[in-house]
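K.L.:
Sequence first, predicted model second:
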Amino acid sequence: MRGSAYHRVWPDVYLPAAVVLDLEARSRAAYLWARRWGGVLGGYSACALLGADCPPRDAPAEIVVTTSHLRAPRGIRLRQDDLAAHECREVRGVEVTTPLRTAYDLARRGSLEDAVVAVDELAGRFHFAPEELLVMAERHAGARGCRRLPEVVELAEPRAESVMETRLRLVLVLAGLPRPVVQHRVRDRSGRLVATEDLAYPEHRIALEYEGHEHFTPERSARDAYRYTRLQDLGWRVYRYSRRDVFRRPTEIVAEIERALARPP
C-alpha cells in the first residue's frame, strides 16, 4: 500500500493513485475513516454525494458525529451534532445528511451569499420550499446561526438554474436594486416563446444572463445570436455577464443595471 499505486488519504484509508481526489472522493474516504464512530457526511460533503453543484473547490471533507472526543486528521472538518433518523439517508453505500438538513446546516454558516447559493441549489434540485428551513429551526431551537435563517430564506429562489445565476441575482439584490424575476419567459406578439431569461425586469424589458463556458460553442453561439436579435426586435435590452464579471466587477454591474432601470423601456 505504500507504493506508488495508492494514495494514503487518511489513517488506514487508501485510494488507487488513478482516482482524482475531488471532494466526493475525499469525502468517501473520510466516511471510511469515521464510520466506526457512526460518522455521517454533512455540509458540502453531503452536497457532493447528493449531486448538488454548490461546494467550493477547496471545501474540506465534513463528518458529523455525536461524540466530542475525536480528533480529525488534517483535511477533515469534524462537527459534533445530533441528527434525527429522518435527517440522514444512504447514497451509494454512504450515510449523508438529507438535502433539507444539509441546506439547514449550510444556511447557518459561512457568507450570506454562500448560504443562499446552497439553499437555492438544494431546494431547486430536491423540490422543497426554503421555508421548511424555518420549521426545522423550530425543532432545533437554540442552534448556532439560526437567527439569520429568515434572511437566507427571504433571499432564496429555488427556480434558479445555476449557482452563478444565484450569485448574479444577489449582486443586484444585496446592493438594493429591485428583485428580478427568475426564469422569465418572453413571448412574441403571437404568444410564441422567444426566450427564457435567467433574470429579468419585465416591466422595463431588461434581461440579464449569466454566460458560462457552454455559451461559447459554435452551435450555442449561433442560437444565442438569433435569440438576442429576436429579443431586441421586441424591445428588450439584454445584459450578459461572465463569472469574472460577477466576482471582480459587481459594482459596475449594479451601476449598469441602475442606469438601465432609470431609462424608459
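P.N.:
Sure thing, it's come through.

K.L.:
only C-alpha atoms for contact and neighbour calcs from this point on.
P.N.:
Will do.

K.L.:
Who are the contact partners of the residue nearest to residue 95 when sequence neighbours are not counted?
P.N.:
Ranked by C-alpha to C-alpha, 6 or more residues apart in numbering and with sequence neighbours excluded, the top spatial neighbour of residue 95 is residue 40, at 5.3 Å. By C-alpha atoms under 8 Å, 6 or more residues apart in numbering, the residues touching residue 40 are 31, 34, 63, 64, 65, 88, 94, 95, 96, 97.

K.L.:
what secondary structure does the fourth one sit in?
P.N.:
It refers to residue 64. strand (DSSP: H, G, I helix; E, B strand; the rest coil).

K.L.:
Let me know how buried it is, in neighbour terms.
P.N.:
Neighbourhood size, residue 64 [other C-alpha atoms under 10 Å]: 22.

K.L.:
State the distance from it to residue 46.
P.N.:
10 Å (C-alpha to C-alpha, to the nearest Å).

K.L.:
For the one helix or strand residue 229 maps to, enumerate the helices and strands it packs against.
P.N.:
Assigned by DSSP states H and E, residue 229 belongs to helix 218-233. Contact here means 3 or more C-alpha pairs under 8 Å, 6 or more residues apart in numbering; DSSP states H and E; on that basis helix 218-233 packs against strand 193-201, strand 237-241.

K.L.:
This structure: strands as residue ranges?
P.N.:
6-10, 13-16, 40-41, 61-65, 76-80, 88-91, 94-97, 181-187, 193-201, 206-210, 237-241 (DSSP state E).

K.L.:
what about versus this one:
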Amino acid sequence: MELFEGDAVRAPSGIRVTSPLRTACDLAMSSTIDRATTWIEGFLRAGLITSEQLRTAVDERRGRRGVRILRRAAQLADPRSESPQETAVRLRLLEAGLPAPDLQIEVRTGQEELIASTTLRIDLGWHTKRKPGEDGGTPGPEGGVAIEYDGAAFHPREGPVAAHDATRLTVLRAHGWDVSVLVSEDLSGDERSFEIEVGRRLGREVRAGPRAAWRPTRTNIFRNAWTRAKEPWWTRWRPPGGR
C-alpha cells in the first residue's frame, strides 16, 4: 500500500512500521463491522489514537473501498467495551432498532456475605427503574434490564466459577436487574431471537427482518492506491545496522 506522510513510524528496534492510526484504519477497512469496531475500540482504549485523529483519517479516505465500514466503526466504537463479543451484542441490539445500552454498569451490593465484592459490573444494560432521592433530591438508578455475555472459556457450566456466576446473578436480580445471559450461539443465525426478548423486556419494538450479514470488504487495488513503483519496497529494506 502507498504510504503517506505520518503513516510510517520507527519502532524501538529501528524497523519502520505503520503508525497506530494507519494500522487501525487498514484493519477496519478490510474487516467486518463487528471486528472493525472492536479494532477501533482497542486502539482508543489503549490511548494509541484519538477520536479526533480518527475523524480526520475517515475524511482523508473518502471514496476508498472500506471507508464506509471505517466510518461506521468510528461512530459505533465505545472503548468501555471489554470484549469482541460484548461489542457484537451491542451492534446487534442497535441494528434491531433498540436504544444504545450503557456499558460496564456498576451495582453496589453491600452483600459481602453472599459474594466477595461490594460492587458488581454489568456488561450492558438500561436503567428502567428509579429509587426516590434522599431529602427530596433527584431520584437515583435502582435497576433495569441487563445483558451478560458468558464466553465458554471463562464461564464453564459447572464447577466453582459456575456457582459464583449463579450467586452473582441472584444478587443482581435482588437489586432490581432483569438479567439475560447470552452465549455464543445467541449471536449466530438470521433470527433476532435475543433482540426480540430484550425488546419485550424494554417495552420496545424490534425492527422486522433478518439480521444483516457481516462480511469483510473486498480489497480494491485501484481505489486503495497500491504502489506501482518499479522497485518494490522490500528490495530496499535493510536490517538495522546491516547492508
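P.N.:
Yep, it's here. Every value quoted in this text rests on a predicted model; they were computed, and no experiment measured them.

K.L.:
okay, the strands of the first structure, which one's buried deepest?
P.N.:
strand 40-41 (a mean of 28; mean count of other C-alpha atoms under 10 Å).

K.L.:
Could you dump the contacts of residue 40 of the first structure into CSV and include distance to residue 257 of the first structure?
P.N.:
Below are these laid out as CSV (distance: C-alpha to C-alpha, whole Å):
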residue, distance to residue 257 of the first structure
31, 46
34, 49
63, 42
64, 43
65, 46
88, 43
94, 45
95, 45
96, 41
97, 39
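
K.L.:
how near is the aligned residue in the second structure for residue 158 of the first structure to residue 45 of the second structure?
P.N.:
Applying TM-score structural alignment, one finds that residue 158 of the first structure aligns to residue 79 in the second structure. According to C-alpha to C-alpha, residue 79 of the second structure and residue 45 of the second structure sit 5 Å apart.

K.L.:
Who has more neighbours out of the two?
P.N.:
Legend: neighbour count by other C-alpha under 10 Å for residue 79 of the second structure and residue 45, higher for residue 79 (20 against 16).

K.L.:
How about that one, nearest residue that isn't a chain neighbour?
P.N.:
In space, residue 79 of the second structure is closest to residue 41, 4.6 Å off (C-alpha to C-alpha, 6+ apart).

K.L.:
which residue packs closest to the residue minimising distance to the centre of the second structure, ignoring adjacent ones?
P.N.:
Geometric centre of the second structure, nearest residue: residue 87, 3.2 Å, by C-alpha atoms, centre = their mean. Using C-alpha to C-alpha, 6+ apart and skipping residues adjacent in sequence, the residue nearest residue 87 of the second structure is residue 81, 6.2 Å away.

K.L.:
how much space is there between that neighbour and residue 96 of the second structure?
P.N.:
Distance of residue 81 of the second structure to residue 96 of the second structure, computed by C-alpha to C-alpha: 19 Å.

K.L.:
ok, back up a step: can you pull the contacts of the match of residue 158 of the first structure?
P.N.:
41, 42, 44, 45.

K.L.:
same deal with residue 100 of the second structure?
P.N.:
Residue 100 of the second structure touches 90, 93, 94, counting by C-alpha under 8 Å, 6+ apart.

K.L.:
ok, 7 Å please
P.N.:
By C-alpha atoms under 7 Å, 6 or more residues apart in numbering, the contact list for residue 100 of the second structure reads residue 94.

K.L.:
Now check the first structure for the residue matching it.
P.N.:
Residue 100 of the second structure maps onto residue 179 in the first structure, by TM-score structural alignment.

K.L.:
quick one: that match from residue 122 of the first structure, how far?
P.N.:
21 Å.

K.L.:
what does residue 256 of the first structure give?
P.N.:
For residue 256 of the first structure relative to residue 122 of the first structure (C-alpha to C-alpha), the value is 31 Å.

K.L.:
out of the two, which sits in the busier spot?
P.N.:
residue 122 (26 against 12).

K.L.:
you'd agree the more buried one is up against residue 99?
P.N.:
Yes: with contacts counted by C-alpha atoms under 7 Å, residue 122 of the first structure reaches residue 99, the gap being 6.1 Å.

K.L.:
residue in the second structure matching residue 237 of the first structure?
P.N.:
So, by TM-score structural alignment, residue 237 of the first structure is matched to residue 178.

K.L.:
Please name the residues that touch that match.
P.N.:
Applying C-alpha under 7 Å, 6+ apart, the residues near residue 178 of the second structure are 144, 145, 146.

K.L.:
any idea which of the residues you listed is the one closest to residue 61 of the second structure?
P.N.:
Distance to residue 61 of the second structure across these (C-alpha to C-alpha) is lowest for residue 146, with 37.4 Å.

K.L.:
so what's the closest residue to residue 96 of the first structure other than its chain neighbours up against?
P.N.:
Counting by C-alpha to C-alpha, 6+ apart, residue 96 of the first structure lies nearest to residue 41, which is 4.5 Å off, once chain neighbours are set aside. By C-alpha under 7 Å, 6+ apart, the contact set of residue 41 of the first structure is 31, 62, 63, 64, 95, 96, 97.

K.L.:
could you dump those residues to JSON lines with distance to residue 262 of the first structure?
P.N.:
Converted to JSON lines, these look like this (distance: C-alpha to C-alpha, whole Å):
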{"residue": "31", "distance to residue 262 of the first structure": "54"}
{"residue": "62", "distance to residue 262 of the first structure": "46"}
{"residue": "63", "distance to residue 262 of the first structure": "49"}
{"residue": "64", "distance to residue 262 of the first structure": "49"}
{"residue": "95", "distance to residue 262 of the first structure": "52"}
{"residue": "96", "distance to residue 262 of the first structure": "48"}
{"residue": "97", "distance to residue 262 of the first structure": "46"}
